[in-house]
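Colleague: next come a sequence and a model predicted from it.
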Amino acid sequence: MTRKTARQSRSTAATLFRWLLFMLLGGLAALAVGGYALYRHLEPQLPDVEVLSDIRYQIPMSVYSKDNLLMAEYGEMKRIPVGVPDTPKQMVQAFLAAEDNRFFDHPGVDYQGIARAAVTYLRTGEKRQGGSTITMQVARNFFLSSEKTLTRKVKEIMLAVKIESKLPKESILELYLNKIYFGHHAYGVGAAAQVYYGKAVQDLELPEIAMIAGLPKAPSSFNPIVNPERALSRRNYVLNRMRKLGFITEAQFHKAFNAPETAKLHIRPVELNAPYIAEMVRNEMYRQYGEDAYTHGYKVYTTIDSKMHALVEKSLRLGLHDYDERHGYRSKKTQRIDLKQLKSPADWDARLAEMQKIGETVPGLVLGFKEGGADVYLGAGQHTNLGLNATRWTHRGPKELFKPGDLIRLRKDNDNEWRLSQVPEAEGALVSVDAKTGAVVALAGGYDFALSTFNRATQAQRQPGSGFKPILYAAALTEGYTPSSVVNDAPIVYADPSQAGGVWRPKNYSGRYYGPTRLRVALAKSRNLVSVRLLKSIGLKKAIAMAEEFGFEPQELPKSMPLALGAGSATPLRMAQAYSVFANGGFRVEPYFIDHIKTDDDRLIYQATPGLACADCVDSGDPKGNLAPRVISPQVHYMMNSMLLDVVRMGTATQALELGRSDVAGKTGTTNEYRDAWFNGYVPGLATVAWIGFDSSKSLGHGETGGETALPMWMRFMKEALKDVPDTGFPVPSGLTTVRVDGSGKNGSNFEVYPAGRQPRNIVPKRSRPVNPGGSSAQDDGGAGGGAKSLESLF
């Protein structure tokens, strides 16, 4: 090559270099200008990262009993926030190894990682390495969508740099560990540890830590429940990365690598199954807080006593079974399977699983007969033999009732033996209230929430029947009547255009009339005609005013004479509120079921302050405290309590004497055509109401009165609830006097209570004879009273 040619080549090369340098500098300048323009365009669109300094995680609402047992959780996201200081060092190292080992070295964006990912992509055409740092994932999870676009990626990088400039690394890591999704509704490492291993984060072993750390990359693909093989491979990858980075020793690696995978779903167990009251809480919280109720981690503590609730639920269910079994076995509704086609226990298990447990009952499959009974398969390899005792209530033996292949239901009896059963068709409610404060201590709104979510304790507006009479009597005593005031129990007719023939002819349940009758006896025997005349005497206006003082709403009270027989409407909870007046000395308390509410960090944000029924406070004029209003005077209360005690001693609720207590009082109630059966009862300090009926309001059947149907359910609960609770009574208030009078007592005389100075001169005869022969029944309560059906004549 000549010198000239060499010079020309060097000149050409220099020119090319200058041109390339110019192009490169121009490109870089253009890129810088474009980048700056993109930054200026996107920067105003970026959210304020300062909010991360006071972030609120979406945490479900938890509902607890009074004694701190978990009743329910509401909220899609399961989350248990954990601080970095409380997070095991190996957990932090596992995430660094899996996601971002240079986290503590880069400024939010790992340019080395991005370069490696770019080179790998250019060389292979595949995206094998990601360039996202933990900070970038925080930016994406808190502020951005998951769409894969260049604009979103640029925003992610810009936000990551801003976050790093505002927050320390530990805070960013804490945000990440508590925000990231791990599958199965678990957000954050705390929830993941609970969901997959049933442990707190601090109790996890190294293999479990690695498994959790491997999940964020693909919570579905690497899920140990859904895809255990891929999950195990991902776990071991994380362990290998931890070894290479020096986070764990060779020995630790091999031990964890060879450990079996033990993940399984651990749903936080409900410690107290009380779905009706839990749903009441959920509804009230949503009313107060809207959607925030499900995401702000509220911890709601109710007034429910777990032991009392278990008693209420069991008593209601057994009471419904008692009623149901009196009305026969519905064999025509029995389902069957073909045992020739479904031959194996696995087939049988699958079919029984479809039926599920309902209330007290479990499904069973009749396989055949042996040892004088039916061989019934209960599932999971369990069998039982149903003999004659197990079917005695049907008045038929097993061979008369069953065929092989029948799908039946069973439940345990009092001796823990299996017996034939069925899901009751009638429904009921049982609610118990602390009469001094209004706190709902136990509530069951139906046989099984899974069967029907309708809460009959709070939503079923039913006619209270004779259960309303004590409110009417309290109004009468307030107006000057006394327990020995005499009212004529005789036929009466009222003009009423709404009735057939334009008249209303109320009757007693027995169809008999007993002439002049003391109010004490009339209430105990539930004499309807006395109640009607009493209402006529004091007037509708005063009776309704008294009912509203007891807690009834105006729309629940008809402005007509059938009100005397309970023709209004009330829920069991309303009746419990009303009878709390008798159980607490004469005060109206407002039922409530939320005692207090805390935030997820245990900060108290609500505390119930119920009005307290305190006779000493009110009657002495002590203004201290939040006091419930007095609605009947101490004297009227004492007289009413003594009369309601006699309902148990000699009236329509004598079955309750079996409890062996002297302080049990209350009133039965049965509506027209036996559509509702009630017992509204109490002891001082505790009011409990039992109701049984059909949702369709059809008849329970002849003779199914409050005293026969609802009272036994009430007694089953109160017998256990009052164990170790001593008999108590109300002190005699000033202004009353006790006088011996002739009456119907076993010793030929009784004591009666009167307002001082108002004891009568003439006492009612020892025994009043009925107008028509035949005597009276102690169960003179309930049934058809002669009025038209539209008026629901109640007793």
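Modeller: Thanks, I have the structure now. Residues are numbered from 1 along each chain as shown.

Colleague: every contact and neighbour count from this point should use C-alpha atoms.
Modeller: Will do.

Colleague: just after the longest helix along the chain, pick out the following helix or strand.
Modeller: Longest helix of the chain, by residue count under DSSP state H: helix 3-42. Downstream of helix 3-42, the first helix or strand assigned by DSSP states H and E is strand 61-64.

Colleague: output the contacting helices and strands for that following strand.
Modeller: If contacts are counted by 3 or more CA pairs under 8 Å, 6 or more residues apart in numbering; DSSP states H and E, strand 61-64 sits against strand 70-74, strand 299-302.

Colleague: report the distance from the last one to the chain centre.
Modeller: Here the centre of mass of C-alpha atoms in strand 299-302, compared against the chain's by CA atoms, centre = their mean, to the nearest Å, lies 11 Å away.

Colleague: stretch 586-604 too?
Modeller: 15 Å.

Colleague: one step back: distance from the longest helix of the chain to the middle of the chain?
Modeller: On CA atoms, centre = their mean, the centre of helix 3-42 falls 73 Å from that of its chain.

Colleague: mind listing what's buried along it?
Modeller: Within helix 3-42, no residue is scored as buried using 16 or more other CA atoms under 10 Å.

Colleague: hold the first one in mind and look at this next one:
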Amino acid sequence: MSDSDYPDNQPEFKKGSHGSDEDIRNEYFNDPKFRQSLRKKRKRVLFGLFSVLSISAFSLFGFLFFLIYLSFTLPSLEQLENPKPQLATEVYSADGVLLTKFFLKNRTLIKFQDIAPSVTHALLATEDIDFYNHWGFNTERSITRKLRELITSVLIERTYTKNEILSLYLNTVYFGQGAYGIEAASWTYFSKPAKELLVQESALLIGLLKSPTHYDPITKEKESLERRNLILNLMQKQGYITFPQKDSALATPIALQFTPVTDAGIAPYFTEYIRQQLEREAQKENFNIYEDGLIVQTTLDTRMQAHAENAIKKQLTFLQNEFNKTFSWHWANAELRNTLLKETSFFKARLESGKTETEVFNFILKRKKLTDSLLKEKLVVQSSFIAIDPETGHIKAWVGGKDFSKYKFDRVSLAKRQPGSTFKPFVYLTALNEGVPPNFMLLNQPLAIKTEQKMWIPKNSDEGDQGGETTLRDALKRSLNNVTIRLSMNYAQPSKIEKLAKAAGIETPLTLDLAMALGASVVSPLELATSYATFANNGTYIKPTAIVSIRDRFENEITSYSQHPQNRIDPAVNFILLSMLRDVIDDGTGREIRSTYNFKYDAAGKTGTTQGQADAWFAGCTPQLAAVAWCGFDDNRIKFTSMYYGQGSKAALPIWAMFMKDTYNDQSIGLKPTFFKRPTNGIYKIFISKKSNNPTIPGIEDGFFEYFTSKMVEKDNDLSSYLEKVLQQTNSSSIPNIKPFLEQSSGNKRDAAF
């Protein structure tokens, strides 16, 4: 018998059906079958106990595993302490206005103190009145949810205060219409920040959380109103608002200022330009413009932008009406009409279906409405405008077309068009830089120029405006093509013009021929405005700037942008050119700026009209703003029908003039009138006789003050002789050291500034 068979090693035996303990003990020692049955019973008991313990252990491990599994589906402690929701990038103007957002989810994080108290009151009254008295946030009731919530709430409340939890919740939940978070919702539905929400507005937004679709105030106004009023009653019941406040809010109808998520915002052509720049910067700075919640500070001034848009809207209405009244697809335009029709997808599809060109033309032309619809967009007058601060290079206004929602193509930065006579200042600048004085005279007569293709005979826009010799100053003022071509042929070669044009800001490659002098090479409005900003900035070039800084969502600066001024044009030469362009506005092709639009401040500029009135321009500057306006058609085969309204002085100049006048009259902008400053060195102001075009004494002969550089004086014997007399009076010894001639004041403050 083994040790395991002895009674001392067995469980205690109790009385049972087998009799007394004594009987059982005897039977155990004397009956093998009885012992075998006891062993089986013991095994069953041990197996049952083991099974219970195993199941319990398995259940415990299973529950622990389930908790571990849940923990993997919950945010980590690091994520709780540093949440990274998808945040919209916000783009702001120089005057602090939100221009637009770039996002995958329209969400903006704000602090608890930036949320109106009525928002949290409405939330708590509706969802969880005991929020401040328990762990977590009392919402969904499922077991899994409650377990997840329990774990998360412990982690969250170890990390955040109750107010921070509310802020995190309100910053992340979906309010419908593409708005994530209370700040985005407030702007989407009411066009205001969340801190300015009224009680009834807060109740409406919180009402959306139950079902953004069912209670959408845009599509389900009745349901939204009922839900809002229910929440207002709950707020009063919980003591968040008084009875009078509730009654007042209940009596208030829903008043939305809805901005759809698809809204392009303010200055959409400009902000699209910003977005493209940010895309390039994202690769260098390793950020995501659609998720990282960047804060982008731009240079645009929304007040100037509004003035530019208003001017364009008003002028385009006039131009479109004039064009519509005078344009028709008559015999002269029939060939163009047919060419344009051939380019349409409708025409091509009919050809692919097996029709001949004649059959397709007959089908289209017999249906006027169809013809008009196919060609409609070709006949839309377009415009663009840009304004730059010359001193900083900051872009202040940018209009890339008539309507961004319909026409996405940006005509400020992308359109390359012939600038016409707005390019002529580069020709005259080149001549001045070579030492040719502004009173130099050239013959104002047509000339024939032999080219490889034909004999080219450039003419003035007004063919009656010719004859005799004309000074460079007068030729630029009157925009004389004859004089400009002669000047380029003899004193301002195309290669030298190109060099100074690039120095001023023209980046597009130019065609180096005489036609370039009349603006035959294409440029963009952005380039042209940059160049005129260089003129306004005393010949100092500054690359145009659209972005000032980029910050992350914690307002840490990622990068900032500052441009370095580059002195590219002799200030004395540049100043003389400005004085000539000032004459264009005072008494030349741009005189309507003074006479019609009554803009009295110091300004310089140039009109431009290309062949056949395809493009109308005005480019100009004040000491504080350089701006360019363009009008025309996207397809340059379509042209304005007459010079009456289609030349630069009639089509584009009014936009520039209205913008400048409204901007300077806008007291909130605060531009103070000032004058172009004359350089202190290297320039002379000398009185010139109108009769002889030579220096004379003021008061003896009829004449005018003209400006000259030292180089011009050295090359002109009459000027040299005249200034030699001044040398004797100033005890100077040689021309390079001549002291600036002190002219007599004309009594005109603006002239004195020159």
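Modeller: Perfect, I can see it now. Computed from a predicted model, the values in this text were never measured in an experiment.

Colleague: what's the TM-score here?
Modeller: TM-score for the superposed pair, counting by TM-score structural alignment, normalised by the length of the second structure: 0.68. Supporting figures: 612 aligned residues with a CA RMSD of 4.9 Å.

Colleague: winner for burial among the helices and strands packed on strand 61-64 of the first structure?
Modeller: Among these, ranked by average contacts under mean count of other CA atoms under 10 Å, first place goes to strand 299-302 (a mean of 25).

Colleague: the helix or strand just after it maps to which residues in the second structure?
Modeller: Remark: after strand 299-302 of the first structure, the chain's next helix or strand is helix 306-326, criterion DSSP H and E. Aligning helix 306-326 of the first structure against the second structure (TM-score structural alignment) gives residues 302-322.

Colleague: mind checking how far that stretch is from the chain centre?
Modeller: The answer for stretch 302-322 of the second structure is 18 Å, by CA atoms, centre = their mean.

Colleague: other residues contacting it?
Modeller: Here stretch 302-322 of the second structure makes contact (CA atoms under 8 Å, 6 or more residues apart in numbering) with 93-95, 97, 266-267, 380-385, 396-399, 402, 645-646, 651, 654-656, 658-659, 662-663, 669.

Colleague: let's see which of those residues end up in helices.
Modeller: 645-646, 651, 654-656, 658-659, 662-663.

Colleague: thinking again about what came up before, in CSV: the helices and strands packed on strand 61-64 of the first structure, plus distance to residue 194 of the first structure.
Modeller: Output for those, formatted as CSV (distance: least, CA to CA, whole Å):
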stretch, distance to residue 194 of the first structure
strand 70-74, 14
strand 299-302, 18
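
Colleague: closest to residue 545 of the first structure out of those?
Modeller: strand 299-302 (31.9 Å; CA to CA).

Colleague: give me the helices and strands touching that closest one, please.
Modeller: Checked by 3+ CA pairs under 8 Å, 6+ apart, strand 299-302 of the first structure has strand 61-64, strand 594-598 packed alongside it.

Colleague: reformat these as JSON lines; add mean neighbour count and distance to residue 100 of the first structure.
Modeller: Below are those laid out as JSON lines (neighbours: other CA atoms under 10 Å; distance: least, CA to CA, whole Å):
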{"stretch": "strand 61-64", "mean neighbour count": "25", "distance to residue 100 of the first structure": "33"}
{"stretch": "strand 594-598", "mean neighbour count": "20", "distance to residue 100 of the first structure": "37"}
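
Colleague: redo those as JSON lines? Include distance to residue 501 of the first structure.
Modeller: Output for those, formatted as JSON lines (distance: least, CA to CA, whole Å):
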{"stretch": "strand 61-64", "distance to residue 501 of the first structure": "55"}
{"stretch": "strand 594-598", "distance to residue 501 of the first structure": "51"}
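
Colleague: those: which one's closest to residue 376 of the first structure?
Modeller: strand 61-64 (38.5 Å).

Colleague: mind jotting down where the helices sit in the stretch 451-600 of the second structure?
Modeller: 472-478, 481-490, 494-504, 525-536, 571-587, 592-595 (DSSP state H, counting those that start in this stretch).

Colleague: what's the spacing between the longest one and its chain's center?
Modeller: When distances are taken as CA atoms, centre = their mean, helix 571-587 of the second structure is centred 33 Å away from the chain's centroid.

Colleague: cool, and stretch 627-639 of the second structure?
Modeller: Centroid displacement of stretch 627-639 of the second structure relative to its chain, using CA atoms, centre = their mean, is 22 Å.

Colleague: that stretch: which residues count as buried?
Modeller: Per 16+ other CA under 10 Å, stretch 627-639 of the second structure contains these buried residues: 627-634, 638-639.

Colleague: now for those residues: which two are most distant?
Modeller: By the measure CA to CA, 627 and 638 form the most distant pair in these, at 25.2 Å.

Colleague: could the helices of the stretch 451-600 of the second structure be laid out in CSV, adding mean neighbour count and distance to residue 408 of the second structure?
Modeller: CSV is the format used below for the helices of the stretch 451-600 of the second structure (neighbours: other CA under 10 Å; distance: least, CA to CA, whole Å):
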stretch, mean neighbour count, distance to residue 408 of the second structure
helix 472-478, 23, 36
helix 481-490, 21, 36
helix 494-504, 20, 28
helix 525-536, 29, 16
helix 571-587, 24, 33
helix 592-595, 18, 31
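
Colleague: minimum distance to residue 337 of the second structure: which of those has it?
Modeller: Among the helices of the stretch 451-600 of the second structure, the nearest to residue 337 of the second structure by CA to CA is helix 525-536 (28.6 Å).

Colleague: with the first structure overlaid, how far apart is that closest one on average?
Modeller: Helix 525-536 of the second structure, aligned to the first structure and superposed, deviates on average by 1.6 Å (mean CA distance after the TM-score superposition for the first structure).

Colleague: that concludes my questions; thank you for your assistance.
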